[in-house]
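Novice: Have a look at this prediction, sequence included:
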Amino acid sequence: MASVARVLIDTPLPQLDRLFDYAIPSALSDQVVPGVRVTAPLRAEGRLADGLVVEVGDTSSFDGALTPLESVVSPARVLAPEVWALARRIADRQAGSANDVLRLAIPPRSVAAERKWLAQGSPREVPMVAHPVEGYEGGLIESAIDGDGRLALRSLPGVIELPDGTWVGRWAVTLAQAAVRAVIDGRSAILAVPDYRDQEQLEAVLRTLVPAGTVAALDARRTNAQRYAAFLSCLTQPADGAHTPRIIVGNRSVVYAPAARLGLIALYDDGDPLFAEPLAPYAHARDVALVRQQQQQDCAVIFAGHTRSVEVQRLVELGYLSDVAPVPLVTPKVVPTAAQQSQQAADGGRVPSSAFRTASEALLAGPVLVQVARPGYVSLLACRRCGQAARCTNCAGPLQLASSHAVPSCAWCGRLAGDWACSECNNRTYRMVTRGSARTAEELGRAFPGMRVVVSDGERPLTRVEGEPRTLVVATRGAEPIAAGGYAAVILLDGERMLQRESLHVGDDCLRWWSNAAALAAVGAPTLLVGVGGPLAQALALWQQHSYAAAQLHDRRTLGFPPALRVASVTGKPAAVQSAIDALALAPIRDVLGPAPVAPEGPRSLDDGLVRAIVRFDYAHGDAVATALRGAIVRQATGARRPPGERRRGRPAPTLRVKLDDPEIL
């Protein structure tokens, strides 16, 4: 019987990111198995710590006497072997800690849900009917799932009505049918989507295809008990060791879900920034899916979307992913309206006359969608005389208006600015620079009298609207509700404003926002892009988003920007950043940009005195660079010493932060 347990201690300290050997007391010998939660003594700190058993065996590399485990928290094996292997690989790839990954992979414990799961046996298998994936060349997607293929899938635009009367995007039907194919073969499927709106569509389709209990939903909107119960349902059953195939749906962290027999990982709209993990070790869900597909070889991976990210385009050009398009090719009717063609319209020149006429005619047939850049009333003000941006005198944040009768207030600190005066010319009058969803709805309500105006944004989110005529829906980007039967027309406003954001991905993001909105139109309904021309408008009009991604990739290869190369940002105090750069002296990197001062974000001053360096390197050398940066983090955490005379004040907090593949660093 095994006498040694190798335990991963739950701690944020990077120097403790390794397995510790503990002796297994005879009283716990039957309970200590890989995957269970335990408590273990930490001699250095004189306390008990939580941990997870990763391995058990008879020998240890430690020569001294092993400390015995304190207790077994629960017999549930919450750490599946495939999840541990994935967590360790992602942590090493991102210069992070396995504990940080496992906090994303394993939900907080719910005792009631755990007891119920431990008491039940394997669910009774219910026969399911395979549904061919519609809209694509016969058997192509099915063959990829059966043969562990890798696809870059161009999603079908449009909406479709389910048997229960619910309307969903056609992309949701495609992914659901692909998941059913994997489950019928006895394998689980993981479906990752950006947010709850997309997840609701997927779940609606799956309810019509598979029996209740087959779908496990792992998303942050569930209560802790619900999420933990769904997580447990994905594990191997404790009573008989059986694995029940599941269709696991959720947001970015669902890619870590346990599945002993995984047949499919599918991501919809992987270019959405919601897939970028904001917590350490900052791994993008797309990269996690690719690593897991390599790790569990008998698994297919699909990246679907109306647009294609530059990262996926790179993999297509390398031959790693296969490009799959609908047959026949479906293209919405998109009409770009260049800025120079705009004419004075009913809302003061914001909508060109052609778009105004299109909306007037379409409102008689069904609802019309108007996409705008920002929520609220007016999100930015400027001096009426000189055009200088109106700023708060307290924190220098931008001033905004909440309504037509409101006093300007700061978007950062919230302070009212009723006595504002321009810092350049001392003028006290301002003008509106950007109009939000509320202001747009007010203006369009006057332009289209007698029409029902509906607003959908972050404050008033809507997921669905009825397909009634004479309904005008004003929505911010990403908050567009689905209309029954599709929209009779789609008007895309504020294109120029969206393109003014300083980001390497601004063109990709705009094309994705516009394409997703255009995909909600009814068959043959027009989509008008206002005020934007050039390659972006052409890619949208021809529905050739992959061609735009290819052109972007070519430009980034020339400039040495991601994803042609990998990058790592190193942020901290100057001495800590320089130490990390010195650690890369023997690593095969391309170059180092900086260090440069980090500008404080918003009204906070916590970033004062920090600098950032950007390291560029090839994909083949990623492990070496991550190892070197990881070593720098550990050395700073263990080497920080208290200055003389301050021994009772504690050790200085580490300031070094490393982010690999940060999508917004350039």
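Specialist: Looks like it came in fine.

Novice: only C-alpha atoms for contact and neighbour calcs from this point on.
Specialist: Will do.

Novice: buried sites along stretch 611-628?
Specialist: By 16 or more other Cα atoms under 10 Å, the buried positions in stretch 611-628 come out as 611-617, 622, 624-628.

Novice: got another, please set it beside the one above:
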Amino acid sequence: MTARVARVVIDSPLPQLDHLFDYGIPEDMVGVAPGVRVRVPLRSAGRIADAFVVEVAEESEHEGNLSPIEALVSEVPVLTPEVWALARAVADRAAGSASDVLRLAVPKRQVRVEKAFVAAGSPSIRGEVPEVESLAGYAGSVLDDGVASGGRFAVDAIPALVRLVAGGTVGTWATTAARLAANTSARGKQSIIAVPDHRDLDQVEAALIGSGVGDLVLRVDAAQPSADRYRAFLASLGGGPHIVIGNRSALLAPASDLGLLLIWDDGDPLHREPLAPYVHARDVALVRQSQSGAALVLLSHARSVDAERLVEIDWLTPVTPSPVIRPRVVLAEDPPGEASARIPATAWKLAREALATGPVLVQVARPGYAPVVACGSCGTAATCARCHGPLGIARRGAQPQCGVCGAVAASWTCDVCSGTKLRLVSRGSGRTAEELGRAFPGARVVVADGEHRVLTVPGSPALVVATRGAEPLADGGYAAVLLLDGERMLARESLTIAEDAMRWWSNAAALAAPRAPVVLAGVSGALAQAFAAGNQSLFASRELADRRALGFPPAVRTATITGPVDAVESAVDAVSGVAVRDVLGPIPVDGGGVRSVVRFDYRAGPDIARELRSTLIRNATTRRRPIAGRPQRAAPSLRLHFDDPEVWT
């Protein structure tokens, strides 16, 4: 018998439509197969919706007549079985809709690109890919062999730069990722490399080209033109030992014979998906690895606390460079009487010496001329007496107010000099560049921040003032790296601020030339000592232990429930029978409604997600009592967000 029933997933954000629907395949419609795009009718208001065919069958379990498919949009099977299984599992883990995940996985159709793809047929894939040499800097071939056998690793990247044979400088982490992917291609398997942003993409692409596998690279970048991205997506459907590189959505790329999943710097917040179901790239990789059996590598200069948890439960194997390579870190802090100096004397001295031989990187907290309230006597940044958050003045004549807790500092006193007067100062990248330009007359000053995109600088003397994450690569590395505003960075109220600071500083330190000084100014304590000693992994372990004692993520999972009071109470009641640790809230939120946070162990995750998803569907399908003369309206929306880091800020 011929398959005459298509089971489809409808492209809709409505949770009640998040399941497969059966539609009849018209007799005159050919080409309907799993993975193709179709348009189907909906019963309500005669609407037509986009959908993907997930499977076809000879008959349906539905006893009534089936609505026929409205139109076959394309015969190209853009939704592979592997991606559908991944989308379903990822959505279920976060109590979300599979269609929301598929919207990230399958780009919008570009008709001209698709027609050219169909006309060209299957692309020719080079028969053999030669293996590259074993990874330098790691003992033996433990990482090569482990990836070949489908192992799972948390790898500490070598904090150094390397010059490519073809020219240009990249981080050693990029060559590590490139060699692992190239050897995976040599075994005839596909690789996916996910990185936070375009700077990292440029580095890993250059490293792959330098490894001799540039023609296997498929770049899926959010900044690409839609046609280029769709072209790369279609090419990945054809099989072969491709290497897909991109941002977080690259982990959803169609790869039928996957051999390697690699995430660079998984602690970077850019790996968090801001759209529902808000799944982190690391979680997508974990799910996909369990489904595919591919090797998984989390590569970073500073191990995230989430990765450390996986190491401590023996799910990831830690790999460190051999021999261990550490930047030359100097902790610079003036005596208490001289605490007003933003750049301590030691830092000034090292910067002046380094500027004679090469570029000097100066990392600052904010771009532009960011206003900071400081003591009028000694210039120390003013902080709130209640929570130690930064103080700000909204307008001239207004009372200083905390930017975190909102407390008014009516009778503020400086902790350093006991001064009582405040003044506005500017310490952004622009202001810092001006100050350094006056302090070092004749030196070239380069500003790199969100408004000034600078990717590389030459190896000649210059002062490069950059915000965290925007640091350019210097040819041969920086002669010195100055890390300023550390105390200012740590003043931010966030559960992950210490972890973030360690990552910011470690990534910047890796840009230094061999034996060049890396100066951390104005920060002391356990965090600074761990950074100076190169004990990022030990710091992550201690941070995890502290969070475990307090019941904070990632020691536990959380589900944030936001919405009307009755809907939130109903959702909390739905999980009361599951093994939850506790419920925090409800508390009012901006725009009306309340928010509650449910804390639970990882083993309870599937049950919690299932119960909350059912509550979400019931809320979406509940109708209010109609008002005379007005149509019925759906109940106010209920929002679920699993493992939301913003709850703890």
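Specialist: Good, I have the coordinates. Please read these numbers as outputs of a predicted model, since none were measured by experiment.

Novice: Let me see the TM-score of these two.
Specialist: The TM-score (TM-score structural alignment, normalised by the length of the second structure) is 0.92; 623 aligned residues with a Cα RMSD of 2.3 Å.

Novice: Show only the entries of the buried residues of stretch 611-628 of the first structure found in strands.
Specialist: Among those, the ones falling in strands (DSSP state E) are 611, 612, 613, 614, 615, 616, 617.

Novice: what residue of the second structure takes the place of the first one?
Specialist: Translated: residue 611 of the first structure. Alignment note: residue 611 of the first structure maps to residue 594 in the second structure; criterion TM-score structural alignment.

Novice: what's the nearest residue to that match if we skip its chain neighbours?
Specialist: Closest residue to residue 594 of the second structure apart from its sequence neighbours, by Cα to Cα, 6 or more residues apart in numbering: residue 588 at 4.3 Å.

Novice: tell me, how many neighbours does the one you found end up with?
Specialist: Using other Cα atoms under 10 Å, residue 588 of the second structure has 15 neighbouring residues.

Novice: And it, what's its match in the first structure?
Specialist: Applying TM-score structural alignment, one finds that residue 588 of the second structure aligns to residue 597 in the first structure.

Novice: Correct me if wrong: that match contacts residue 613.
Specialist: No. Using Cα atoms under 8 Å, residue 597 of the first structure makes no contact with residue 613, being 9.0 Å away.

Novice: Return the member of the buried residues of stretch 611-628 of the first structure nearest to residue 38 of the first structure.
Specialist: Among those, residue 627 lies closest to residue 38 of the first structure (Cα to Cα), at 29.1 Å.

Novice: Excluding chain neighbours, what is closest to the equivalent of that closest one over in the second structure?
Specialist: Here residue 627 of the first structure is matched to residue 610 in the second structure, going by TM-score structural alignment. Nearest in space to residue 610 of the second structure, with sequence neighbours left out and distances taken as Cα to Cα, 6+ apart, is residue 95 at 6.6 Å.

Novice: now the one you found: how far from residue 449 of the second structure?
Specialist: Residue 95 of the second structure is 37 Å from residue 449 of the second structure, where distance means Cα to Cα, to the nearest Å.

Novice: What of residue 550 of the second structure?
Specialist: Separation of residue 550 of the second structure from residue 449 of the second structure (Cα to Cα) stands at 36 Å.

Novice: Of the two, which one has the most company?
Specialist: Regarding residue 550 of the second structure and residue 449, a neighbour count based on other Cα under 10 Å identifies residue 449 as having more, with 23 against 11.

Novice: Provide a list of residues in contact with the residue nearest in space to the middle of the first structure.
Specialist: Nearest to the mean C-alpha position of the first structure, counting by Cα atoms, centre = their mean, stands residue 275 at 1.4 Å. Contacts for residue 275 of the first structure (Cα atoms under 8 Å, 6 or more residues apart in numbering) come out as 194, 251, 252, 284, 285, 286.

Novice: Which of the residues you listed sits closest to residue 496 of the first structure?
Specialist: residue 194 (24.9 Å).

Novice: Does that closest one lie in a helix or a strand, and which?
Specialist: According to DSSP states H and E, residue 194 of the first structure maps onto no helix or strand at all.

Novice: Which residue in the second structure aligns with it?
Specialist: That one, residue 194 of the first structure, aligns with residue 196 by TM-score structural alignment.

Novice: Likewise for residue 512 of the first structure?
Specialist: The alignment partner of residue 512 of the first structure in the second structure, by TM-score structural alignment, is residue 503.

Novice: what about the nearest residue to that match once chain neighbours are set aside, how many neighbours?
Specialist: Leaving out its chain neighbours, the residue that sits closest to residue 503 of the second structure by Cα to Cα, 6+ apart is residue 302, at 5.3 Å. Residue neighbour count, defined by other Cα under 10 Å, stands at 29 for residue 302 of the second structure.

Novice: Assign a three-state SS to the counterpart of residue 302 of the second structure in the first structure, would you?
Specialist: Superposed on the first structure with TM-score structural alignment, residue 302 of the second structure falls opposite residue 307. Three-state assignment for residue 307 of the first structure (DSSP: H, G, I helix; E, B strand; the rest coil): coil.

Novice: Does residue 307 of the first structure touch residue 512 like I think?
Specialist: Yes. Here residue 307 of the first structure reaches residue 512: they are 5.7 Å apart, a contact under Cα under 8 Å.

Novice: and the counterpart of residue 360 of the second structure in the first structure, what does it touch?
Specialist: Counting by TM-score structural alignment, residue 360 of the second structure lines up with residue 368 in the first structure. Neighbouring residues of residue 368 of the first structure by Cα under 8 Å, 6+ apart: 359, 362, 471, 472, 473, 487, 488, 489, 490, 491.

Novice: Identify those among those residues that sit within strands.
Specialist: Using DSSP E, the subset of the contacts of residue 368 of the first structure located in strands is 471, 472, 473, 489, 490, 491.
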